[in-house]
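J.: Structure, please.
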Amino acid sequence: MTTNLTTGERVAWYRRRRGMSQEVLAGLVGRTVDWLSKAENNRLELDRLSVIKSLADALDVTLGDLLAEPTLMDWTPDSGTRTVPALRSALMNYRQLTPLLGVTTEGEPTPLDELRDNVAEVWDAYQESRYGFATRRLPLLLADVLIAAQAYEGQERDKAHELMAMTYQGAAMVLTKLGETDLAWIAADRGLAAAQQSGNAVVTGSLFRSVAHCLLSNGRFDAAVQLVGDASDYLRPGLSTAAPDFLSIYGTLFLAGSMAAARADDRSTTGAFLAEADRAARQLGRDANHVWTAFGPTNVAIHRVATSAELGDMQVAVDLGPQIDTSALPTERRTRHNLEVARALSAHNRVDDALAMVLEAERWAPEQVRSHYLARELVLSWVRNQRGRPSRAMADLANRLHVI
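T.: Next comes the predicted model:
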C-alpha cells in the first residue's frame, strides 16, 4: 500500500482510517476543503515537508507514514541478504548500553590505523551512495570500535572513541537516507556520547550535525533549529583559530539548520543560517571534503536552491538550480541536488526536464534515488497524472522505483 500511493492518497487513507471528514482535517491544518480534495486526488502536489508535517500531526501519524518511509532495502551484490535488520541488531545490543553489568566484549582490538581505514571505507561508501555496502559493513565495524574503546587506554582510547563516534554517525547518516529515522536517532545519540568522551571538538561538532539531520527526518524542525543555535554557541569560540576541518563542520551545521528553518517556514532564520554558512565557506576558500562534509561555496549554493524549494519559492529553485556545477562534489550531494531541481521543474509542469534530472541522478546513484521519498513521489505523481500511457523511460523508472 505505502509504495503505490502518492502522499495525497496516503493522507486520504489515514483520514478515513481516523474517521475524519475532509472539512475537519482541512480546518485543523488551516486549509480549505477544496485544497485538501485536490491534494488527496493528485490535482495539487504536496511538495513541501512543512505542509506534509502539519497533515501528519493532525492525523496523529509520523511524517514517515505519509512519505512511505522506510522502504524495503533491495538486495544487491554490495549488500548481500542481511541489511537493515542486521544493523538494527547491532544497535540494539544491550552490551552497549551500560558498563554496570560488567559485561566486556571478547576479541583482540583492531589496530587503530586499520580501524580508521575501515571507518573511512564506510563514509566513502555513504558519499558514493552505496548504502547496501555501508549497511553490510557497519554491524561488524560497530563491534570492532566497541572492543577498541574498551581495550585501549589513554590517548589511544580517546582515538578509539573518535572512531566510535564517526562509525555511529556513519550509521545514522545511512539510516536517515533509508528512512529508518528511529534507528538513526539511536545511532546519532550513541555517537554524540562517544564524541564527548573523545574530547575532540571537531568530532563532537560533526555529531551535532548528525543529530540535527535526525531531528529533520523525524519532522522536528523547530527542535533542529534550536539545536543548531545551541551547538553553534558551543563551537563558535573555536572559530578564531579554526583549521579547515573545524570550519567545514561549523559551516555544514548551519546548512542543516537552514533546511530545518525552511521546513519550519522561518524565512528569517533560513537566511541567517545560510549567511553564516556562506561566511564559513568564504573563510575556507574553496570546495573541500574535510570530515566528509563536502563543504564549500558549492554546497552553500545547492542549499540555497533546496531551502527555496522548501519555502515554496520554486521559481528561485528553477532559476538557480540548473546553473550550479556540482561535478566536483561527492555523488550523494550531486544526486540530492538533481532531485531538488527536478522537484522545482515538476512544479512548473516541465515534466520532461524533471524526468531527465531524475534519470541522470539514477545513473549516478541508483540506491539513493530508489530510497528517496522525493524521487518516488515525483515519478508516481507523473504516472498518475498522465492522460495517456507514460513514456517508456518514465514507466521503466517507475518499475525500478517499485511505485507501480
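
J.: CA atoms for contacts and neighbours, from now on please.
T.: Noted.

J.: Please enumerate the helices of the stretch 301-404 of the chain.
T.: Using DSSP state H, counting those that start in this stretch, the helices of the stretch 301-404 of the chain run over 314-320, 331-347, 351-364, 366-371, 373-385, 392-400.

J.: Let's see this one next, to set against the first:
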Amino acid sequence: MDDVSVGERTARARKLARLTQPQLAMQASVSLSLLRKVEQGSRPASPVFIAAVARVLGVGIADLTGQPYAPEQHDGGAHATIPELRRAIVAFDDETPAVPPTFDELTTTLDRVREGMRRARYSDLTADLPDVIRGLHLLAADQAPGCHREAVHSALAYAYSKAMLFAYQYGYLDLAALAAERCTWSADRSGDRVWTIAAEYNRALILLSSGAYTGGQRIIQRAYSASEDLETTPDLLAVRGALHLRGAILSARALDADTAEAHLREASGIASAVAGISYRNYGTGFRPSNVDIHSVAVPVELSDYTAAVTRAERIRLPSSVAPSRVGHHHIDLSRAWLLHGDHQRALASLEKARAAAPELTRNHPQVHETVRALARSRRGTGSLTRFAKWANIRI
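T.: Purely as a prediction, here's the structure:
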C-alpha cells in the first residue's frame, strides 16, 4: 500500500537536506504557498513540481512519488514480469532462448502484447515480452545482412518500445530509459529511417519523465528536422504528428504555452491530412482522438484548469480509442476538476479512468496525489474511501 504522499516525502527530504521551505521554494522556482500546500497535503504535486524539487533535493523523481508501488493482487503479474524483463534487456544480445522461435511466431506474440497494452491490460500478456526480445536478438544474429535482417531489427525496435512503455507505466523509470536506448539501437539497424525518428519520440518520453524538458524539446526538434529530409508519406506524417504532441507536453511543462499550442495546431493539421488514410504510426498511437486528448492535457500541465475542463466538454472520444488513452485522459481531467474546484467531477473522472484502464489508473502517481487531495477535503466519503482502498492508497 502507498502510505505516504509526495508532500510528506518532500518534507522529509527537505529536512534531510537542511533546507527551509522558503529556501527550497526559491531554489526550485516554485511558490512558497504551493510548497506549503503540497507538504500539508491540500494540493496535489504536479509532475513539474516533483521534477523541480527533486532536482534541488538531489533525489530521484521516483523517490518522491514512491514508485514503483507495491504489487496488488490484480496487477501483481505485471510487476512479477519486471525482473525477467530486466534480465532480457540488460543481457541484450548475450542471452538466447532454449528453443529458437520463428519470426512469424515472435511477431504474432508481439501483436498480442501490443493489443494487451493498447487495452491497458498489462498483466495478461507482458510476460511474453522477455522471450520475444531474446528471440528477435537470436534471429538478428543468425540472419545475413539484408531485408529480412532489417525486418527483424524493426520488430525488435517495436518490442523495446513496448518494454519501455510498460516499465514506464509501472514506475520502473531506470528500466524504461534502458529500453528506450535499446529501441534506438535497433531502429538504427532497421533500414527504416522513419523508425529512427520514432525512436527519438520514445527517448523524449524518458526526458519528459525525468524533468529534463529542455533536452526533450531538443530531441523533438532534432527528430523533426531529420524527418524533413525524407519523402513525405502518411507513415511519416503520423510520426511527425506524434512528435508535435510530445513536444506540446514538453513545452507545457517548461511553461512555454505559446510553443505548446503551436505544437497542438500542427498536430491537428496532420490529423486532418491523414484522416481516412491507412498509415503505420510506429507504436506512437497517433490518431485525431489523441490530438483531442492532448488538447486537454496541455492546459492541465500549464495549470489552466478552466481551459482544460472547457475543452474537455467539447470533445467526444470515439469508442475505438484505446482504453489506455481513455484512462490517461480521465486521469488528467480528474486533476483539472480537482483544481477547478469540482471535487465530485474529479472523483467521477477517476472512476471513468478506472473503468477504462484499471491497471494504469492504480499505478499512476497523479491518481495517488488526486485521491489524497480529495480525501483531505472529503474525508469520510464512502465512494472515495472505496476508490482509495481499490487503488491501494492509504488516506
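
J.: Which among the helices of the stretch 301-404 of the first structure is found nearest to Tyr250 of the first structure?
T.: Ranking the helices of the stretch 301-404 of the first structure by proximity to Tyr250 of the first structure (CA to CA) places helix 331-347 first, at 17.8 Å.

J.: residues in the second structure aligned with the closest one?
T.: Under TM-score structural alignment, helix 331-347 of the first structure corresponds to residues 323-339 of the second structure.

J.: And that stretch against the first structure, how far off on average?
T.: On superposition with the first structure, the average gap between stretch 323-339 of the second structure and its aligned counterparts reaches 0.7 Å (mean CA distance after the TM-score superposition for the first structure).

J.: Need the contact partners of that stretch.
T.: The contact list for stretch 323-339 of the second structure (CA atoms under 8 Å, 6 or more residues apart in numbering) reads 117-120, 290, 293, 296-297, 300, 305-306, 308-309, 312, 317, 343, 345-350, 352-354, 356-357, 360-361, 366-367, 370, 374.

J.: Could you check which helix or strand contains Val119 of the first structure?
T.: If you go by DSSP states H and E, Val119 of the first structure is part of helix 112-127.

J.: got a list of what the alignment partner in the first structure of His364 of the second structure touches?
T.: Under the alignment (TM-score structural alignment), His364 of the second structure pairs with His372 in the first structure. Counting by CA under 8 Å, 6+ apart, His372 of the first structure makes contact with Lys177, Leu178, Gly179.

J.: how about the helices in the stretch 51-200 of the second structure?
T.: Going by DSSP H, counting those that start in this stretch, the stretch 51-200 of the second structure shows helices at 61-65, 76-91, 103-118, 122-125, 129-142, 147-169, 173-188, 193-210.

J.: how about a markdown table for those, with distance to Arg14 of the second structure added?
T.: Listed next are the helices of the stretch 51-200 of the second structure as a markdown table, based on distance: least, CA to CA, whole Å:
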| stretch | distance to Arg14 of the second structure |
| --- | --- |
| helix 61-65 | 11 |
| helix 76-91 | 30 |
| helix 103-118 | 37 |
| helix 122-125 | 35 |
| helix 129-142 | 39 |
| helix 147-169 | 26 |
| helix 173-188 | 23 |
| helix 193-210 | 19 |
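
J.: Redo these as a markdown table? Include distance to Ile270 of the second structure and mean neighbour count.
T.: Compiled in a markdown table, the helices of the stretch 51-200 of the second structure are given as follows (distance: least, CA to CA, whole Å; neighbours: other CA atoms under 10 Å):
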| stretch | distance to Ile270 of the second structure | mean neighbour count |
| --- | --- | --- |
| helix 61-65 | 34 | 21 |
| helix 76-91 | 34 | 17 |
| helix 103-118 | 22 | 18 |
| helix 122-125 | 30 | 20 |
| helix 129-142 | 32 | 22 |
| helix 147-169 | 23 | 23 |
| helix 173-188 | 24 | 23 |
| helix 193-210 | 16 | 24 |
